[in-house]
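Undergrad: what's the 3D shape of this:
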Amino acid sequence: MLPLKGIHHVSAITAKAPQNYEFYTKTLGLRLIKKTVNQDDVSVYHLFYGDEKGNPGTELTFFEIANAGRVHEGVNSISATSLRVKSDAALSYWKERFEKHSVEHGEIAEAFGRLTLSFRDFEGQRLILVSDENNAGVAAGTPWEKSPIPAEYAITGLGPVKLTVAVPERTIEILTDILGFRAKGSYPSDVPGQPDIQVFETGEGGTGAEVHIEERLDLQQERLGRGGVHHVAFRVENEEEMHKWIQKLKAERIPSSGFVDRFYFRSLYFREPNGILFELATDGPGFDTDEELEHLGEALALPPFLEPRRAEIEAKLKPLDTSLS
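TA: Below you'll find the predicted structure:
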């Protein structure tokens, strides 16, 4: 069995798709690579952002749940999503841009030997820019040429994902014994009196293949809502490998969804012992299987098994203009 290749995507919750589209494309300069629906609830938009073609490891996605309450931050959660940039200099560019656009942000700081810049979107989504200045490992994506952000400063993909848990040993056991992650080191928490944050990596390693585990004993259970993260997905080479992972989880008596065909990729879902939802997702087929590359995200895309219901689905969705004209 091949090792997992890194982070595939992170899926979060928004209550306002139009503002979400505006922030992630106009302010952050990501490309909307797919405007579709949640396949488990077709009344809900599912928006995918990424690099020029939505390469695996660059995808940040959002379910629009219009009546979602605000997330109540706490343990047993995906508490921060990192976004990669090419250099330390890019962080200075972003700090200035955030100030210009009134985006809530912290200061440029070092974490695990890299410079970072924390910030939040308009719903409080916890995000971190991380510099790849000295990074080695999983390759970054390619910024979209029509992005409003200069290429040298553009976001190039997903960086480390932080999990905040009350009992780290249980999550670490799944990461290392089942999923094959390796311990890489640790760094001090920015919360006084809390244990060091532990770092684990998979595949080629580097910022695109890390999970950071934060232990917190001072927080309650997180209540998911707008501004929170629904799940994190890890990269599987292909469908053949996915079936091997399905058999492995069965052998370990870990309950899972089994094989799920998402059309743009194949998936498997399960919860680790602290209740965080993990997904394994194949690198392909990709987001240009049903749309031309130059027109990704401009119209509502439906996988073939939902296409017969298009009129019904569109009637229940509020129009969302994502055309580039």
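
Undergrad: Every contact and neighbour count from this point should use C-alpha atoms.
TA: Will do.

Undergrad: wait, what's in contact with residue 201?
TA: Going by Cα atoms under 8 Å, 6 or more residues apart in numbering, residue 201 touches 6, 181, 182, 183, 184, 209, 210, 211.

Undergrad: I'd like to know which of these is nearest to residue 168.
TA: For those, the residue nearest residue 168 by Cα to Cα is residue 211; the value is 12.2 Å.

Undergrad: Next, count neighbours for the closest one.
TA: 25 (other Cα atoms under 10 Å).

Undergrad: ok, which stretches of the stretch 201-325 of the chain are helices?
TA: Assigned by DSSP state H, counting those that start in this stretch, the stretch 201-325 of the chain shows helices spanning 239-251, 310-316.

Undergrad: So for residue 71, which of those sits nearest?
TA: helix 310-316 (25.3 Å).

Undergrad: Of the contacts of residue 201 - the most surrounded one?
TA: With neighbours taken as other Cα under 10 Å, the top of the contacts of residue 201 is residue 6, carrying 29 neighbours.

Undergrad: pretty sure it contacts residue 209?
TA: Yes - with contacts counted by Cα atoms under 8 Å, residue 6 reaches residue 209, the gap being 3.8 Å.

Undergrad: what comes up buried for stretch 127-141?
TA: Going by neighbour count (16 or more other Cα atoms under 10 Å), the buried part of stretch 127-141 is 127, 128, 129, 130, 131, 132, 135, 138, 139, 140, 141.

Undergrad: Turn those residues into CSV, columns for distance to residue 165 and secondary structure.
TA: Converted to CSV, the buried residues of stretch 127-141 look like this (distance: Cα to Cα, whole Å; DSSP: H, G, I helix; E, B strand; the rest coil):
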residue, distance to residue 165, secondary structure
127, 18, strand
128, 19, strand
129, 22, strand
130, 22, strand
131, 25, strand
132, 27, coil
135, 27, coil
138, 26, coil
139, 29, coil
140, 28, coil
141, 30, coil
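
Undergrad: closest to residue 281 among those residues?
TA: Proximity of those to residue 281 (Cα to Cα) peaks at residue 138, which lies at 16.4 Å.

Undergrad: before we move on, back to that, okay, the helices of the stretch 201-325 of the chain in a markdown table with distance to residue 84 and mean neighbour count next?
TA: Output for the helices of the stretch 201-325 of the chain, formatted as a markdown table (distance: least, Cα to Cα, whole Å; neighbours: other Cα atoms under 10 Å):
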| stretch | distance to residue 84 | mean neighbour count |
| --- | --- | --- |
| helix 239-251 | 27 | 16 |
| helix 310-316 | 34 | 12 |
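
Undergrad: The structure of the following sequence is requested for comparison with the preceding one:
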Amino acid sequence: MSIKTSGLHHVTAIGGDPQRNADFYLRTLGLRLVKTTVNFDDPGTYHLYYGDQSGRPGTLMTFFPWKDAPSGRLGTGQATTTSFSVPESSIGWWKQHLGQAGVEASQVTNRDDEDVLTFRDPDGLQLALVAHPQGDPRDPWDTALVPAEHAVRGLHSVTLSVSREDATAGMLGDLGLDFAAQDGNRFRFTAGDGGPGALVDVLVTPDAPQGLVARGTVHHVAWRAPDEPTQASWRAELVDRGVNVTSILDRQYFRSIYFREPGGTLLEVATDEPGFAIDEPLLELGRALKLPPWLEPDREQIQAVLPRLDLPSENDMAGTDRA
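TA: From the prediction side, this is the model:
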């Protein structure tokens, strides 16, 4: 087996009102909007990418926000919780911060020696903040509302809900993940060196309803490939194993292939290259609507359809200066 992903690349979900989405992820969660673009397959809606200062793989949460999208339903066959990594000493700060922002959060629980705080975004997407006891060395985005000492370091893990675990576990093994631990009906798998950003939990809930992917649910989970030749090799290997994989698609900031794991969740393998600074400077990430070359001729029509999006100062590197 040659496939060996190093961890999560991004998680993509379906949101509602784009302005409300941006305000929550920029101001409440303290992430940076690193790219404002459109859904390349449906350019009548935004595709918003949130992450750290430069949008490194493993820090990214992205959204297709449709203002009038119907609500989804959590259940089997989908990723039901997206977890972010925060410093071990910051869970109490986050509990207070979320409360001040009007976000109802759970009591802090401990699972696998990690403190966990769960809550939902304005569209009902299930999220968690997790403090890993060994820490997380990734540098955070620093804002006045969420200072660096407490800020999100990046993705921690995703939870896949399935009716049975064997086939899903097999697919995760095909991607190079290793079984790490079991806690009741929760099975943990690790990629690469393990730790935050390289974890997936498989939650077995045979009596749960089938999930419905719509507003407030995850659309797909993406895993990292270092470059295009590696991705092409992995795709060929998956095809040889009988997996129904898409062709390699140009997503401008990375290349992608998509397929479903046997439990039903849509997975992606995305390249680390070329990144988000290929069409705008680091200082200006996310400020302007960026379109791929094949959609640029339609810019006027696309902009006429998209709702206005005003970014708060927390997305401006100059606006993070609290001196």
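
Undergrad: Can you list the residue ranges for helices in the stretch 1-150 of the second structure?
TA: 18-23, 91-100.

Undergrad: The first one against the first structure, how far on average?
TA: Same thing as helix 18-23 of the second structure. Mean deviation of helix 18-23 of the second structure relative to the first structure after superposition (mean Cα distance after the TM-score superposition for the first structure): 0.4 Å.

Undergrad: Pull the distance from that helix to the chain's centre.
TA: Chain-centre distance of helix 18-23 of the second structure: 16 Å, with Cα atoms, centre = their mean, to the nearest Å.

Undergrad: From residue 221 of the second structure, how far off is residue 259 of the second structure?
TA: Per Cα to Cα, to the nearest Å, residue 259 of the second structure is found 10 Å from residue 221 of the second structure.

Undergrad: Would you map the strands across the stretch 101-250 of the first structure?
TA: Assigned by DSSP state E, counting those that start in this stretch, the strands in the stretch 101-250 of the first structure fall at 109-111, 114-120, 126-131, 155-165, 182-187, 197-201, 210-215, 229-236.

Undergrad: Mean neighbour count, those: which tops it?
TA: Of all the strands of the stretch 101-250 of the first structure, strand 155-165 has the most neighbours on average by mean count of other Cα atoms under 10 Å, namely a mean of 26.

Undergrad: residue range for that one in the second structure?
TA: Using TM-score structural alignment, the residues of the second structure aligned to strand 155-165 of the first structure are 152-162.

Undergrad: Residue 217 of the first structure - nearest residue in space that isn't next to it in sequence?
TA: Nearest residue to residue 217 of the first structure, sequence neighbours excluded (Cα to Cα, 6 or more residues apart in numbering): residue 166, at 5.8 Å.

Undergrad: Run the chain-centre distance for stretch 226-243 of the first structure.
TA: Stretch 226-243 of the first structure sits 9 Å away from the centroid of its parent chain (Cα atoms, centre = their mean).

Undergrad: ok, the equivalent of residue 286 of the first structure over in the second structure to residue 90 of the second structure distance?
TA: In the second structure, the residue equivalent to residue 286 of the first structure is residue 275, according to TM-score structural alignment. Relative to residue 90 of the second structure, residue 275 of the second structure is positioned 30 Å away (Cα to Cα).

Undergrad: And for residue 207 of the second structure?
TA: From residue 207 of the second structure over to residue 90 of the second structure (counting by Cα to Cα), the distance is 35 Å.

Undergrad: Who has more neighbours out of the two?
TA: residue 90 (17 against 10).

Undergrad: For the nearest residue to the more buried one once chain neighbours are set aside, grab the count of nearby residues.
TA: The spatial neighbour of residue 90 of the second structure that comes closest, neighbours along the chain excluded (Cα to Cα, 6+ apart), is residue 150 at 5.3 Å. Number of residues near residue 150 of the second structure (other Cα under 10 Å) recorded here: 19.

Undergrad: Likewise for residue 308 of the second structure?
TA: Each residue near residue 308 of the second structure was counted by other Cα under 10 Å, and the total is 10.

Undergrad: per the alignment, it corresponds to what in the first structure?
TA: Using TM-score structural alignment, the equivalent of residue 308 of the second structure in the first structure is residue 319.

Undergrad: Please name the residues that touch its match.
TA: With Cα under 8 Å, 6+ apart, residue 319 of the first structure has no contacts at all.

Undergrad: For it, give its distance to residue 277 of the first structure.
TA: According to Cα to Cα, residue 319 of the first structure stands 30 Å off from residue 277 of the first structure.

Undergrad: Tell me who's in contact with the equivalent of residue 300 of the first structure over in the second structure.
TA: By TM-score structural alignment, residue 300 of the first structure lines up with residue 289 in the second structure. Applying Cα under 8 Å, 6+ apart to residue 289 of the second structure gives the contacts 35, 36, 37.

Undergrad: As TSV, those residues with distance to residue 228 of the second structure would be great.
TA: Formatted as TSV, the contacts of residue 289 of the second structure follow (distance: Cα to Cα, whole Å):
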residue	distance to residue 228 of the second structure
35	21
36	24
37	22
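
Undergrad: just checking, residue 66 of the second structure touches residue 14?
TA: Yes - counting by Cα under 8 Å, residue 14 is a contact partner of residue 66 of the second structure at 7.4 Å.

Undergrad: Check the contact lists of these two and give me the overlap.
TA: Both residue 66 of the second structure and residue 14 are contacted by residue 215, under the criterion Cα under 8 Å, 6+ apart.

Undergrad: Have a look at those two and say which one is more surrounded.
TA: residue 14 (23 against 20).

Undergrad: Contact partners for the more buried one?
TA: The contact partners of residue 14 of the second structure, taken as Cα under 8 Å, 6+ apart, are 63, 64, 65, 66, 213, 214, 215, 216, 217, 218, 219.

Undergrad: And the third one, how far from residue 270 of the second structure?
TA: Taking Cα to Cα as the criterion, residue 65 of the second structure is separated from residue 270 of the second structure by 21 Å.

Undergrad: go on, residue 18 of the second structure?
TA: Plainly put, residue 18 of the second structure is 24 Å away from residue 270 of the second structure if you go by Cα to Cα.
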